[in-house]
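only geometry, no sequence info:
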């Protein structure tokens, strides 16, 4: 958390607030966040005088496109961006981007798990961490049922583990994998290779539809997520299984169950997601 819909919402809100602004200076108080270059002082020096031209996204990564560089940022579990003016930073503010108009973009991260990589512009997609990512589940012509079926037939992993693999699909996480599997009527713990073509077609559609719907609602604020403007998303109100263990299924009335699959807490409906093809 946050996953693709949340990161896309952050991207959209930040674009409205920082595009065209010139960086005066950058301060880093937690150097471990900066992964490239390995010299934090150089990171700050290179960003001085740069103008934010646009903000992109790849999977769960934000990409700040500057005059000469691309800053790739991963929020991990608790990372947040906010634009402020003349407000004292708190102890969780670890990177501060000062603009010439006296406003400031701050990166806050309670757990300090977030990462930043600075590349020469045009090199970001050729290098880790972005070059290893699979196709996007929305707006990417290479994300097809045929693609998924081919991946499923070559693995012995369970379906949830495959869908969480960012090299297979960029941007999916625990929330939306559980939701898409429920909507497709597929148990999270079955081997991916047991899915037939019809099931794969259904799952592909549900993944795309779920992500698109979550983006339209500003993502899911199930923990501490807010967008770049400090607003919460609303898709959590429409979640069918995630976070609803012990509650009745909205479709059949059976209790939603929780287990651990692929090392993650996993919610499913035992009736709507049957075991007949395990």
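That came through, no problem. The structure displayed is predicted, hence computed values, not measured ones.

C-alpha from now on. contacts and neighbour counts both.
Noted.

Would you map the strands across this structure?
For the chain, the strands defined by DSSP state E cover 23-28, 34-36, 54-58, 61-65, 69-74, 80-84, 93-99, 104-108, 115-120, 257-261, 264-268.

Now do the third one: distance to the chain's middle.
Pointing back at strand 54-58 there. Counting by Cα atoms, centre = their mean, to the nearest Å, strand 54-58 is centred 12 Å from the centre of its parent chain.

For the strands of the chain, give me CSV that also has mean neighbour count and distance to residue 128.
Formatted as CSV, those follow (neighbours: other Cα atoms under 10 Å; distance: least, Cα to Cα, whole Å):
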stretch, mean neighbour count, distance to residue 128
strand 23-28, 19, 22
strand 34-36, 17, 10
strand 54-58, 19, 12
strand 61-65, 22, 12
strand 69-74, 23, 10
strand 80-84, 20, 22
strand 93-99, 21, 22
strand 104-108, 21, 21
strand 115-120, 19, 9
strand 257-261, 15, 27
strand 264-268, 21, 25
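
Below is an additional structure, to be compared with the one above:
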């Protein structure tokens, strides 16, 4: 599933090209993804200038002045910038169109599992039920060791599970939680409420560094994710533990282990993470 780095990479890829351009319409090839697509989207967008593109957690918000288009990539989605004249492929379900004639561009949503979402929001987007329940951003200054320490007091859930709870902290998906905990030397099974402020002082910078490095690497392309220009991310090629079960730890030479945690595969080094 595209997580915070992949969505941020997408935002950074499309913003320089589309900001300030006027939409000429939209073309939907299916009636719905996770939710029904806005029936009058082409009319709403025609002639509207794209003023800003923001990310909130794993959601993109395209600000057209008269409203916001909320986009979620679901389990397998990606957004690509292509010539509007390019023939769509099997899973290309929606085009947002910019310009006319030979130079017209399409922001094309590909979603093989059709679990993404495209919604039209009026009013303050932060008040929408999908966004109102989200926790803080891990790359914001508000995400500090003290905040994480205080918000987890009395919490018996494992730290990896706590990091992936979007009601508390957004965008730290399975890969990035495993990698961050390795860097901080924390066993993913450790109850979040038992971790000291000192250890959180290592974990929070590790999370920020891991996410920033993933963004710089173009995200992780494990299945269907590609960047807006169609290229794949390569962070998955430089992981310390994720996807490396049975291989030697890059730090201590021990064996990387995997176990199931909340129906997710968790990778860790028993020697380095205690």
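The structure has been received and is ready for your questions. Computed from a predicted model, the values in this text were never measured in an experiment.

Can you calculate the TM-score here?
Overlay of the two chains. TM-score (TM-score structural alignment, normalised by the length of the second structure): 0.93; 270 aligned residues with a Cα RMSD of 1.7 Å.

rewinding a little: can you tell me which of the strands of the first structure is nearest to residue 45 of the first structure?
Residue 45 of the first structure lies closest to strand 23-28 among the strands of the first structure, at 7.7 Å (Cα to Cα).

neighbours around residue 91 of the second structure, how many?
15 (other Cα atoms under 10 Å).

what's the counterpart of it in the first structure?
For residue 91 of the second structure, the aligned position in the first structure is residue 92, judged by TM-score structural alignment.

Compute the distance between that match and residue 4 of the first structure, please.
Between residue 92 of the first structure and residue 4 of the first structure the computed distance is 23 Å (Cα to Cα, to the nearest Å).

How about the contacts made by the closest residue in space to residue 185 of the second structure that isn't next to it in sequence?
Nearest residue to residue 185 of the second structure, sequence neighbours excluded (Cα to Cα, 6 or more residues apart in numbering): residue 273, at 4.3 Å. By Cα atoms under 8 Å, 6 or more residues apart in numbering, the contact list for residue 273 of the second structure reads 181-182, 184-188.

same thing with residue 21 of the first structure?
51-52, 99-101.

Would you mind finding the match for the residue nearest to residue 185 of the second structure in the first structure?
With TM-score structural alignment as the criterion, residue 273 of the second structure pairs with residue 273.

which of the contacts of residue 273 of the second structure lies closest to residue 253 of the second structure?
When those are compared against residue 253 of the second structure (criterion: Cα to Cα), the nearest one is residue 182, at 13.8 Å.

and the closest one, how many residues sit next to it?
By other Cα under 10 Å, 24 other residues sit near residue 182 of the second structure.

gap between the residue nearest to residue 155 of the first structure when sequence neighbours are not counted and residue 21 of the first structure?
Setting aside the residues directly before and after it, residue 155 of the first structure is nearest to residue 193 in space (Cα to Cα, 6+ apart), at 6.5 Å. Distance of residue 193 of the first structure to residue 21 of the first structure, computed by Cα to Cα: 49 Å.

Check residue 56 of the first structure too.
Look at residue 56 of the first structure and residue 21 of the first structure: by Cα to Cα, they are 16 Å apart.

Next: residue 107 of the first structure.
Distance, residue 107 of the first structure to residue 21 of the first structure, by Cα to Cα: 16 Å.

Contacts only, for residue 264 of the second structure.
Contacts of residue 264 of the second structure by Cα under 8 Å, 6+ apart are residue 174.

cool, and residue 107 of the second structure?
79-82, 95-97.

from those, which is closest to residue 206 of the second structure?
residue 79 (28.5 Å).

how about that closest one, what's its match in the first structure?
So residue 79 of the second structure corresponds to residue 81, using TM-score structural alignment.

Quick check: nearest residue in space to its match, chain neighbours excluded?
residue 107 is the one closest to residue 81 of the first structure (Cα to Cα, 6+ apart), at 4.7 Å.

Show me what the one you found lines up with in the second structure.
Looks like residue 107 of the first structure aligns to residue 109 there (TM-score structural alignment).

And residue 69 of the second structure? What does it align with in the first structure?
Using TM-score structural alignment, residue 69 of the second structure sits opposite residue 71 in the first structure.

one step back: the match of residue 91 of the second structure and residue 164 of the first structure, how far apart?
28 Å.

ok, now residue 102 of the first structure?
41 Å.

Tell me who's in contact with the residue lying closest to residue 222 of the second structure once chain neighbours are set aside.
Nearest residue to residue 222 of the second structure, sequence neighbours excluded (Cα to Cα, 6+ apart): residue 236, at 7.3 Å. Residues near residue 236 of the second structure by Cα under 8 Å, 6+ apart: 219-222, 242.
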